[in-house]
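Engineer: just a sequence and a predicted model for now, questions to come.
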Amino acid sequence: MSFPDRNNPYNFDEYLQWRESVDYYADDPFIQKVVKHFTGPEWQIVDREARSVSRKASFRWRKMADDIACPEKRPYMVHYDGHKHRIDRIVRPVETQIMEKEIFSEGIFSSSTSPWVKLVKMYIIYQNGEACVACPLTCTEGMVEILKKNAGTEETRQILRHCREGIDGDFAIGAQYLSEIQGGSDVPANVLEAVQEEGQWRLYGGKFFCSATHADYAMVTAKPVGSEKVALFVVPSWLPGNKEKEIRNGYTIDRIKWKMGTSELTTAELTFNGALAYQVGPLERGLANVVGVVLTYSRLTVGLSAAGFMTRATREAKKYVEFREAFGSKISQFPLVAGQLQKIDRLTKQTVAGAFKVYHQFLQLEEELRGGLAGDDSGKRRQFDIRELIMLQKIAASWDCTDVIRLAMSLFGGHGVMEDFSALPRLYRDSAVNELWEGPRNVLLMQIFRDLQRAAGWYRPGDFVANILKGSEESVIEKFQAEISQLLACSQSRADEHSMEIYQRWDNFCQDLFHQYQLNALNEVERSL
């Protein structure tokens, strides 16, 4: 019974007390099982490191991430100082700078940090959303990996040391500037010029979508004058001694983008006017290195960050429906609510398991991924499998992430869209950006389609399906094999009704194919207990 009471005593304190005290790793038996299954002999070390970083991410960094999400704390630009000197200062909240320094000081990319420790730390940190940390971490990882193989000068070796091991306790942050106004994901369409002047490379032109603009260094694609080949360069944001003077390295930050998500992260339009740049790898291998190394790690991380976002959203929704009462019952008792919760819980778990399985297979490669598809040996097939799995994970996990968080928000009722009630609206907006970052869905779907058609002469599509779905029932594998054979028999054509139907089926097929891969990974984890 409910009678009038002008002093309504209802509050959310019980739920909030739980939320403030939950430890992302220590209180999550499922991720502990995933870690134990996939990390093998390293499990105890990884587990110990995960518990350590989780105590920071779950409390101190979570609070900072929530605080800096307020609209009034969005980064903004100061282009000139009071004396009309061009400084292009990015003003960010002090909490952002403190949290960023603490996280990078973990030495996540250090030579002393194992790949599994790195992965688990990043997964835990990503549960706090973008928070001006997720993208910089990903970009720095890509920079470290490419420079490990291509730091051929003292300058590039110094940049690698700064990013990987830190210098005097300061760990550098990396960025990647690939997109231009005319191309977006079409990196071969880049027209930014690289010119050799007095034995040094200088860059001229514009980049249109540059995230982590506050970084110390950026990987930048450009074309040497007279060449149609995309080359890769690393560009310091400041030359030695100029950071304190706020004199940037031959480029201007024209404006900060106004994005719907990842709002704490600066994304900007840049104009290069003679920026000093250091060549990374052979000039003609720039595009291959971007795709084979930089984008590989970025796309891997999109899958991992999606798993982190989903984990937090599902955990908080699960607890809320156990706390909240309506119409005389806990809302977790309503069949529709219970079914929705079951759905997002399952999707989340298979996404987490799938991300760890993809990474496990990635670590087993004997050499780095390459852009080409020539060759027919078993090692090349494994390379091909991982290349396609990384793209499949990117499109499936980022898509599912948005769906899961939207459904999780609905379980909070009207509170679900309140920015000051929970982090879920922020995670939802961040997840929408993840769908587009490092190649939108349509681009990657067509890349996978072309890859499989081009490789068919030495790697039959049916064999590809059988290999990535190893462990599935034979009838399941045969169903996917029949479907992929039909779809790949169609040639790429114009947007007529038949082609649109084929590519819609292809879209659904790729989503279902990777879901089956994820379910296999989840079954592995569950069977290992």
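Structural biologist: Nice, I can see it. Residues are numbered from 1 along each chain as shown.
Engineer: okay, CA-based contacts and neighbour counts for the rest of this
Structural biologist: OK.
Engineer: residues in contact with the helix or strand hosting residue 144?
Structural biologist: Using DSSP states H and E, residue 144 maps to helix 134-150. Applying C-alpha atoms under 8 Å, 6 or more residues apart in numbering, the external contacts of helix 134-150 come out as 104, 109, 125-126, 156-157, 160, 163-164, 173-176, 211-212, 215, 218-219, 265, 280-281, 289, 293-295, 297-298, 301, 305.
Engineer: go on, stretch 34-45?
Structural biologist: By C-alpha under 8 Å, 6+ apart, the surrounding residues in contact with stretch 34-45 are 46-47, 116-117, 120, 353, 356-357, 360, 525, 528.
Engineer: switch the cut-off to 10 Å
Structural biologist: For stretch 34-45, the surrounding residues in contact (C-alpha atoms under 10 Å, 6 or more residues apart in numbering) are 30-33, 46-47, 49-50, 114-117, 120, 349, 352-354, 356-357, 359-361, 521-522, 524-529.
Engineer: and that stretch, end to end?
Structural biologist: Terminal residues of stretch 34-45 lie 14 Å apart, using C-alpha to C-alpha, to the nearest Å.
Engineer: identify each buried residue in that stretch, please.
Structural biologist: Within stretch 34-45, the residues that qualify as buried by neighbour count (16 or more other C-alpha atoms under 10 Å) are 34-39, 43.
Engineer: for stretch 68-88, same thing?
Structural biologist: Residues 68-69, 73-77, 79, 87-88 are the ones in stretch 68-88 that count as buried (16+ other C-alpha under 10 Å).
Engineer: comparison target below:
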Amino acid sequence: MGGETHEVVNQVPPLAGHDLAADAALLEAVAREGAGWAADELHRLGELGGREEAQRWADDANRYEPRLRTHDRYGHRVDEVEFHPSWHRLMDVAVGAGLAGAAWADARPGAHVARAAGLFTWSQVEAGHSCPVSMTYAVVPALRHDAGLAAAYEPLLTGRVYDPGLRAPDGKAGLLAGMGMTEKQGGSDVRATTTTATPVADGTYRLRGHKWFTSAPMSDLFLVLAQAPGGLTCFLLPRVLPDGTRNTFRIQRLKDKLGNRSNASAEPEFDATVAWRVGDEGRGVPTILEMVAMTRLDCVTGSASGMRAALVQAVHHARHRSTSGAPLITRPLMRAVLADLAVETEAATALALRLAGAVDRGVRGDGTERAFARMVIAAGKYWVCKRQPAVVGEALECLGGNGYVEESGLPRLYRDAPLNSIWEGSGNVQALDVLRTLRRDPGSLEAWRAEIGTTAGADRRLDRAVAGLDRLLTAADPEPLARRVAERMALVLQGSLLVRHAPAVVADAFCGSRLGGDGGGDGGGGGLTFGTLLAGTDTAAIVERALPA
């Protein structure tokens, strides 16, 4: 009598001390997309991400959320956002690893692939801080529309030094960039922007207006849209002016969001705010779309990363949790669920790295790859980002009640999962962008057809899916079918990539479950639930490839 009331048994040990980059699908994709030279750095980053210390940083950054400080003690307006020290540690690693703008200053073929792989790896630790990292990466091609601004700011945007705090840009060792497009009345319809831009004699403009969502308000620079005399125009807006004075950037509040809680999103107001024009007046949308294309690529990469993080948690749990005297992972039905999640995750990873390869080759002058990326980034964002919530939800269920408590980390992954489908244009926007590109740029469709043509005849289900998509593309009124077109383009490309590059068991499982449809190849993307792979699938081999024991 008087002893312990219970003994703790059959609980899963902490998931720590592993390498996040020990991922066959990732490493194979990195090598074939031309960045095999980055493998050692990926493993270094992956080993750091697998440490308990990094996991604590992620937890702290989300538990102790950013805090807005509008005024100093004397009543002066400061509009600063304060972060927990763990946020700064996450950012320091990300920028130091070249995940922000460094790829634009790296002449090595595959630099953008290496950067995407690093983002995929490190974002598994914590997704929120990847927002300013992504924005900083994406601002560079848009800024190059003005040679003078690019010369002044690009060296600091492409550096590897994280230097937080609001100071004059030329006095800092590194810069972060954000973006402000959305307004209350317009949402994704940026042409409804009402913020005005008035030119002044010194060549700058004065902005007046309010933005509804502005990413990473603690950044040094922002690309924003405003109505100039010549129409909707893109501008570069610094938080601190070259003379060291604060620009007018009044943060009215921080958004109270479902997820992404470590990262600040704000509503700033501009009142005679100094900005420099980027590109011609009236060309704001085409100019800023240079940035949007890159952040959409990161949405695909980030969603694939979130899937991978959830899969790793689920497999780890199933290996160490027993039921009826045997590990969960030995149970056929649980293994079928895990294998299905692994197939989905590998397909997302292959697509994300293929898109990064297209961007890399496109910026080095390959016109076909540029055309390919223009359309497929939108289709990939549509589909992969929609799959992330389903994958994370199923992975959480694998842990049962243990996955529903905050200590497991799955609730944070689940809250973060829907974001990438919304950020930079939700599903309808992406699907319509696919149709728009098909109409305006026939070379994009030709590039996509050339890509999938390499697997013609290799899998009858893939061939049927291509034929079904052809029927969708010839519809008299394609807009109601836009989502089906985007979905099928992404699925067919994923199937083609897996048939070419993945083990046969993975490719067969994907094509059999995702491309079967209604027999005509133009149905939905697989079963309604995970764990419904075709009978006879070697689920153990799929799980072992995803996470070797």
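Structural biologist: Cool, the structure landed. Treat the numbers as computed from the prediction; the structure is a model and nothing was measured.
Engineer: now compute the TM-score of the two chains, please.
Structural biologist: These two chains, once laid on top of each other, score a TM-score of 0.84 by TM-score structural alignment, normalised by the length of the first structure; 483 aligned residues with a C-alpha RMSD of 2.7 Å.
Engineer: just tell me what residue 353 of the first structure corresponds to in the second structure.
Structural biologist: When the two structures are superposed using TM-score structural alignment, residue 353 of the first structure falls opposite residue 350 in the second structure.
Engineer: revised request: answer the last question for residue 268 of the first structure.
Structural biologist: Alignment note (TM-score structural alignment): residue 268 of the first structure maps to residue 266 of the second structure.
Engineer: just give the nearest non-adjacent residue to residue 545 of the second structure, would you?
Structural biologist: When the adjacent residues along the chain are set aside, residue 545 of the second structure lies closest to residue 24, with 6.9 Å between them (C-alpha to C-alpha, 6 or more residues apart in numbering).
Engineer: what does residue 370 of the second structure give?
Structural biologist: Here the residue nearest residue 370 of the second structure, using C-alpha to C-alpha, 6+ apart, is residue 362, at 4.6 Å.
Engineer: for residue 234 of the first structure, same thing?
Structural biologist: Distance criterion C-alpha to C-alpha, 6+ apart; nearest residue to residue 234 of the first structure, sequence neighbours excluded, is residue 219 at 4.5 Å.
Engineer: after superposition, how close is stretch 398-410 of the first structure to the second structure?
Structural biologist: With the two structures superposed, stretch 398-410 of the first structure lies on average 0.7 Å from its match in the second structure, counting by mean C-alpha distance after the TM-score superposition for the first structure.
Engineer: so that stretch matches what in the second structure?
Structural biologist: Taking TM-score structural alignment as the measure, the second structure aligns residues 385-397 with stretch 398-410 of the first structure.
Engineer: now do the buried residues in the matching stretch.
Structural biologist: Taking 16+ other C-alpha under 10 Å as the criterion, stretch 385-397 of the second structure shows 385-396 as buried.
Engineer: where do the helices of the stretch 151-300 of the first structure begin and end?
Structural biologist: Along the stretch 151-300 of the first structure, counting by DSSP state H, counting those that start in this stretch, helices occupy 154-164, 286-289, 295-323.
Engineer: so which strand or helix has the nearest residue to residue 539 of the second structure once chain neighbours are set aside?
Structural biologist: Counting by C-alpha to C-alpha, 6+ apart, residue 539 of the second structure lies nearest to residue 339, which is 5.3 Å off, once chain neighbours are set aside. Element membership of residue 339 of the second structure [criterion: DSSP H and E] is helix 332-363.
Engineer: can you name the residues that contact residue 259 of the second structure?
Structural biologist: For residue 259 of the second structure, the contacting residues are 62, 127-128, 411-419, by C-alpha under 10 Å, 6+ apart.
Engineer: what does residue 252 of the first structure align to in the second structure?
Structural biologist: Following TM-score structural alignment, the counterpart assigned to residue 252 of the first structure within the second structure is residue 250.
Engineer: also residue 231 of the first structure?
Structural biologist: When the second structure is aligned by TM-score structural alignment, residue 231 of the first structure is paired with residue 233.
Engineer: separation between its match and residue 288 of the second structure?
Structural biologist: 9 Å.
Engineer: hey, what's in contact with both of those two?
Structural biologist: Overlap of the contact sets of residue 233 of the second structure and residue 288 (by C-alpha under 10 Å, 6+ apart) consists of 224-225, 278-279.
Engineer: ok, and the most crowded of these?
Structural biologist: Using other C-alpha atoms under 10 Å as the contact criterion, the top neighbour count among these goes to residue 225, which has 32 neighbours.
Engineer: please name the nearest non-neighbouring residue to the counterpart of it in the first structure.
Structural biologist: Under the alignment (TM-score structural alignment), residue 225 of the second structure pairs with residue 221 in the first structure. For residue 221 of the first structure, ignoring the flanking residues on the chain, the nearest one in space by C-alpha to C-alpha, 6+ apart is residue 232 at 4.7 Å.
Engineer: repeat that for residue 444 of the second structure.
Structural biologist: Closest residue in space to residue 444 of the second structure, ignoring its immediate chain neighbours: residue 371 at 4.5 Å, by C-alpha to C-alpha, 6+ apart.
Engineer: so of the contacts of residue 259 of the second structure, which ones are in helices?
Structural biologist: By the criterion of DSSP state H, membership of the contacts of residue 259 of the second structure in helices covers 62, 411-416, 419.
Engineer: thanks again, I'm all set now.
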